[in-house]
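Q: sequence and predicted model, in that order:
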Amino acid sequence: MSVDNGGSSQSRDRIGAGDAVIIVDHGSRRQESNLMLNEFVAMFRDKTGYPIVEPAHMELAKPSIRDAFKSCVEQGAKRIIISPFFLFPGRHWQQDIPSLTAEAAKDHPGISYIVTAPLGLHEKLVDVVNDRINHCLSHAAGVADECEVCAGTGKCRFN
């Protein structure tokens, strides 16, 4: 899903100057969950070196896609890459995120954007899930601390 909103027609296959990334999740009523997206965005920015990376929540929390889009433009973005932080394609990826992004783009003529695929079936996700399982089992066995996600929740134990 890509839209040229009157911006540069230059085709590039890599992030460059004038490009920004918005990582968008669903959003939660739990502030702790929303803050985790900020942490992920900081990790992503540090690891990739991309100059403009902003978090956005599709609903229930701020910043919204509109807020993040505006922030990217204010930082000098000419192209914006919307990366859904969702596992699989569904209604949010098919309809909601493209619609919310199109609405945000109306305020910024000349800025093009693209919505990337969700995480989907990726081999690296197998490693992430396996790592979570092994860490949780290690904690339940008393040989590891709780992970940062489960800390204080009592979730990493057998019932």
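A: Structure's in. What do you need? Numbers count the residues shown, from 1 in each chain.

Q: contacts, neighbours, all on C-alpha from now
A: OK.

Q: how about whatever helix or strand P98 lives in: buried residues?
A: Element membership for P98 (DSSP states H and E) is helix 97-106. Residues of helix 97-106 classed as buried under the neighbour-count rule (16 or more other CA atoms under 10 Å) are I97, P98, T101, A102, A104, A105.

Q: all the strands of this structure, in order from the start?
A: For the chain, the strands defined by DSSP state E occupy 2-3, 19-25, 53-57, 79-84, 112-115.

Q: out of these, which comes closest to D67?
A: Between D67 and the strands of the chain, the tightest spacing by CA to CA is seen for strand 53-57, at 7.6 Å.

Q: who touches the closest one?
A: Identification of contacts with strand 53-57 by CA atoms under 8 Å, 6 or more residues apart in numbering yields 20-27, 34, 37-38, 41, 45, 62-65, 67-68, 71-72.

Q: and that strand, how far out from the chain's middle?
A: 6 Å (CA atoms, centre = their mean, to the nearest Å).

Q: angle of it against helix 97-106?
A: 120 degrees (axes from the mean of the first three to the mean of the last three CA atoms, to 10 degrees).

Q: could you figure out how far strand 53-57 is turned away from strand 79-84?
A: Interaxial angle, strand 53-57 versus strand 79-84 (the same axes, to 10 degrees): 50 degrees.

Q: quick check: buried residues in strand 53-57?
A: Buried, per 16+ other CA under 10 Å, within strand 53-57: V53, E54, P55, A56, H57.

Q: tell me the centre residue of the chain?
A: I23 (2.6 Å; CA atoms, centre = their mean).

Q: tell me the contacts of it?
A: I23 touches V41, V53, E54, P55, A56, I82, S83, P84, F85, counting by CA under 8 Å, 6+ apart.

Q: mind doing that once more with 10 Å?
A: I23 makes contact with 37-38, 40-41, 44, 53-57, 65, 68, 81-86 under the criterion CA atoms under 10 Å, 6 or more residues apart in numbering.

Q: and the comparison structure, right after this:
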Amino acid sequence: MQQLAGKISQKLRSYPARDTNSSVVSTLKHELSVGTASLEFASQPLHSQIIDFARNAASKGCSCLQILPLFLLPGIHVMEDIPTEVSQAKAVLGEDIVINLQPYLGSHPGLEGLVANQLCINRADATILLAHGSRRQSATILIEQISAKLGLVTAYWASPPSLESQVTDLFSMGCRKINVVPYFLFAGGITDTIARTIEKLKLNFPTISFQLSKPLGASAEIIELIWDLMER
């Protein structure tokens, strides 16, 4: 996330200042601030992180703060938790600074193209698009749509169908070269566990050749999608 924030900051500095009605930056010659915050595993709740960052930005002349959720699915966090935290921050800050909650990253149609690029890199009999999943059934519609357009098999880490069950089905259909594309933004504990799971699957299905793609990461393509969402 820090690498991503740094690259976004560089991109902001390369652009001329906008007028005061712009959704990106005002005409004030202030230091452009880009930061990160976490909904979980942080020393402060998200609304406190937002308040601290907003006050620091306002002290440098910023009049508008953009918040872009780095989430790929419209689950509970995107649809309920984050809006609640942002509302709490707004209630404390009042009119000191305008706060805009932008669309979550996964809502950008360009993500389908990034997944398609993975298919060009690794050729296989079948490709499994492995997403986290959500308690909100509607959150998986996006994944199902991408899979349908690109001819992929869908699996979820936190809900069925699982990676293991989809591999079993593909094996029974005669697939012997399977590509697994993790629909995750960054590497972390879950992607490490996915890699270990695939190693176990190799033992259970020794005739299958598995290929595991990398998460989307802080790529130039992701930065362009974030930039586009910030300007909406």
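A: Received it, and whenever you're ready, just let me know what you need. Note that the coordinates shown come from a computational prediction; the quantities given were computed from them, not determined experimentally.

Q: TM value for the aligned chains?
A: Put the two chains on top of each other and the TM-score (TM-score structural alignment, normalised by the length of the first structure) is 0.61; 112 aligned residues with a CA RMSD of 2.0 Å.

Q: which of the contacts of I23 of the first structure are buried?
A: Buried among these by 16+ other CA under 10 Å: 37, 41, 53-57, 65, 68, 81-86.

Q: closest to S112 of the first structure among these?
A: I81 (8.8 Å).

Q: quick one: what's aligned to that closest one in the second structure?
A: In the second structure, the residue paired with I81 of the first structure is N179, using TM-score structural alignment.

Q: its match contacts N122, correct?
A: Yes - assessed by CA atoms under 10 Å, N179 of the second structure is found in contact with N122 at 6.9 Å.

Q: give me the common contacts of these two.
A: Q211, L212, S213.

Q: chain center to the one helix or strand T84 of the second structure maps to, what's the gap?
A: For T84 of the second structure, the host element (DSSP H and E) is helix 82-93. From the chain centre to the centre of helix 82-93 of the second structure is a distance of 21 Å (CA atoms, centre = their mean).

Q: residue range for it in the first structure?
A: Going by TM-score structural alignment, helix 82-93 of the second structure sits over no part of the first structure.

Q: buried sites along that helix?
A: I82, E85, V86, Q88, A89, K90, L93.

Q: using CSV, lay out these together with distance to Q3 of the second structure.
A: Formatted as CSV, these follow (distance: CA to CA, whole Å):
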residue, distance to Q3 of the second structure
I82, 22
E85, 24
V86, 24
Q88, 28
A89, 25
K90, 27
L93, 28
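
Q: ok, of the residues you listed, which one's closest to E221 of the second structure?
A: I82 (24.6 Å).

Q: please report the distance of the closest one from D52 of the second structure.
A: Distance, I82 of the second structure to D52 of the second structure, using CA to CA, to the nearest Å: 16 Å.

Q: and the helices in the first structure?
A: 31-48, 65-74, 91, 97-106, 123-140 (DSSP state H).

Q: buried residues of the last one, list them for me.
A: Along helix 123-140 of the first structure, the positions that meet the burial threshold by neighbour count (16+ other CA under 10 Å) are H135, C136, L137, S138, H139, A140.

Q: so which elements touch it?
A: Packing contacts for helix 123-140 of the first structure, counted by 3 or more CA pairs under 10 Å, 6 or more residues apart in numbering; DSSP states H and E, involve no helix or strand.

Q: tell me which residue of the second structure lines up with I111 of the first structure.
A: That one, I111 of the first structure, aligns with I208 by TM-score structural alignment.

Q: what about the residue nearest to that match when sequence neighbours are not counted, neighbour count?
A: The shortest distance from I208 of the second structure to any non-neighbouring residue, by CA to CA, 6 or more residues apart in numbering, is to R176 (4.4 Å). Around R176 of the second structure sit 18 other residues, with neighbours defined as other CA atoms under 10 Å.

Q: ok so, going back, I'd like the buried residues of strand 53-57 of the first structure written out as a markdown table, with distance to S2 of the first structure added.
A: Output for the buried residues of strand 53-57 of the first structure, formatted as a markdown table (distance: CA to CA, whole Å):
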| residue | distance to S2 of the first structure |
| --- | --- |
| V53 | 18 |
| E54 | 19 |
| P55 | 20 |
| A56 | 18 |
| H57 | 20 |
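
Q: hmm, back to that, V3 of the first structure: which of the helices of the first structure is closest?
A: Comparing the helices of the first structure under CA to CA, the one sitting nearest is helix 97-106, at 8.5 Å.

Q: quick one: the closest one to helix 65-74, angle?
A: Using the same axes, to 10 degrees: helix 97-106 of the first structure against helix 65-74 is 50 degrees.

Q: who are the packing partners of helix 97-106 of the first structure?
A: Using 3+ CA pairs under 10 Å, 6+ apart: helix 97-106 of the first structure touches strand 2-3, helix 65-74, strand 79-84, strand 112-115.

Q: average offset between it and the second structure?
A: Comparison of helix 97-106 of the first structure with the second structure after fitting gives an average deviation of 3.1 Å (mean CA distance after the TM-score superposition for the first structure).
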